[in-house]
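*Asks:* test case, fold it:
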Amino acid sequence: MSDDDLDRLMAAPGIVRNAAKLRSVGGNAAFFSDLARSHGSVAAWILTFPAGRYMELVRELKMRGDRLGGKTGQLLLRRMGVPSLICSDDVVKALIAADVVSKAPSSARDFAAVQAALDRWQAETGFDLTRISRILALSVG
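*Replies:* Below you'll find the predicted structure:
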């Protein structure tokens, strides 16, 4: 995207006027195109990560995508229909209260601890990650 393209988009009504977010579109388009070429589709790649590897998928989006870390990648997955945990402030509070993590998950160790808790809760309840995420979010306040 040229500087002129960016300036035009920054002035367009109805678009988030954040240059870093707008610049990420090209990088993510290339990332998703590569996934589609190598796996047949982005969805096919996502399906290689079952629920027991959800946090690994989140880390892959964070590392390989452009601005797809944190809640952005999680929200993308949820909007695609993938059962997803979203580490909102309330979910993080619930994870802390459950002694899963001591802060918002950011390290490989944190992600492994969250995945272990998700696996345990799924086995206990039979609920998918979206339902567990919503229960966690509503359990604090």
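*Asks:* contacts and neighbour counts: CA atoms only from here.
*Replies:* Will do.
*Asks:* can you list the residues that contact the longest helix along the chain?
*Replies:* As assigned by DSSP state H, the longest helix anywhere in the chain is helix 19-39. With contact meaning Cα atoms under 8 Å, 6 or more residues apart in numbering, helix 19-39 is reached by 1, 6, 9-10, 16, 41-42, 45, 64-67.
*Asks:* I'd like to know which of those are buried.
*Replies:* Buried subset of the contacts of helix 19-39 (neighbour count, 16 or more other Cα atoms under 10 Å): 6, 9-10, 42, 65-67.
*Asks:* just flag the most distant two among these.
*Replies:* Met10 and Val42 (28.2 Å; Cα to Cα).
*Asks:* this one as well, want them side by side:
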Amino acid sequence: MADTVEHFTAIYQRACERKGGEAALKALISKPLPPAKLAQLPDSLLLAELTKKVFQSGFVWRVVRQKWPGFCELFFDFDIEKVLLLSDEMLEQKAADPRIIRNLNKVFTIRDNALMIFDVQQQEVQQKVQQEQQSFARFVADWPTENIIGLWAYLKKHGARLGGNTGPYALRAIGKDTFLLTQEIEGYLRAYNVFDGGINSQRSLKQIQQQFNLWQQQSGLSLQEVSQIVALSCGENHVGMQR
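*Replies:* Model prediction:
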């Protein structure tokens, strides 16, 4: 990690100046859900958000939003058990329905990611002596944020099409505390030589995680807040403009 990386106080002050003051900056910053609330979310909601981000990846987000009611209707509001009962033939039929975005490979990820969620449920039940209700939401909520890249890796390995920025964006959408590697943040990190390889290599991700952990210690803020403030402190962000 580079010794010249700014203290978070300097980043925060610059973001305030660029956005028109501290009050204006705070109005642009959102916070993650508390882990206790995240753990209570239904797994159907998590599967829905994973699906939404898979379909938004490389596509016009507005179109995905417009067709989202069709997704909910065709996939039983993302009920995990019902989705897992869908055969390949059923998925092929649904992938041809004009109510959704007709992409067969991405449609198959819905069942694949439902299986990942179901597998976590079963693993957690087996590991618990007390049979309290377990869920994928609790699994995500309990994951330590100081190793959030480990959760990214888990989604990439065990899920479908959740690599790159798709998994992190899905986590942000459901309320899990995570930083994002936006263009602004990548540009900042490269300018200060926080990492020196490909941004998605394990070595680079560990270096980036270490830097965000340091900023979090310096600021007392969540990774999500730190991430947004860093992004708003550089690049093309100016007064009155959001990312």
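*Asks:* where does the TM-score land?
*Replies:* Here the TM-score for the pair of chains, by TM-score structural alignment, normalised by the length of the first structure, is 0.87; 141 aligned residues with a Cα RMSD of 1.9 Å.
*Asks:* just the contacts of helix 19-39 of the first structure: which are in helices?
*Replies:* 6, 9-10, 42, 45, 64.
*Asks:* ok, which pair from these is furthest apart?
*Replies:* Across these, the longest distance by Cα to Cα is 32.3 Å; it joins Met10 and Trp45.
*Asks:* what's the matching range in the first structure for stretch 162-180 of the second structure?
*Replies:* The alignment of stretch 162-180 of the second structure onto the first structure (TM-score structural alignment) spans residues 68-86.
*Asks:* now distance to Arg79 of the first structure too, for the contacts of helix 19-39 of the first structure, in JSON lines please.
*Replies:* Listed next are the contacts of helix 19-39 of the first structure as JSON lines, based on distance: Cα to Cα, whole Å:
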{"residue": "Met1", "distance to Arg79 of the first structure": "26"}
{"residue": "Leu6", "distance to Arg79 of the first structure": "26"}
{"residue": "Leu9", "distance to Arg79 of the first structure": "24"}
{"residue": "Met10", "distance to Arg79 of the first structure": "25"}
{"residue": "Val16", "distance to Arg79 of the first structure": "19"}
{"residue": "Ser41", "distance to Arg79 of the first structure": "16"}
{"residue": "Val42", "distance to Arg79 of the first structure": "14"}
{"residue": "Trp45", "distance to Arg79 of the first structure": "16"}
{"residue": "Arg64", "distance to Arg79 of the first structure": "19"}
{"residue": "Gly65", "distance to Arg79 of the first structure": "17"}
{"residue": "Asp66", "distance to Arg79 of the first structure": "18"}
{"residue": "Arg67", "distance to Arg79 of the first structure": "16"}
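*Asks:* tell me the one of those nearest Asp128 of the first structure?
*Replies:* Trp45 (19.5 Å).
*Asks:* aligned against the second structure, show me the partner of the closest one.
*Replies:* Using TM-score structural alignment, Trp45 of the first structure pairs with Phe139 in the second structure.
*Asks:* quick one: that match from Ile174 of the second structure, how far?
*Replies:* 13 Å (Cα to Cα, to the nearest Å).
*Asks:* repeat for Leu38 of the second structure
*Replies:* 8 Å.
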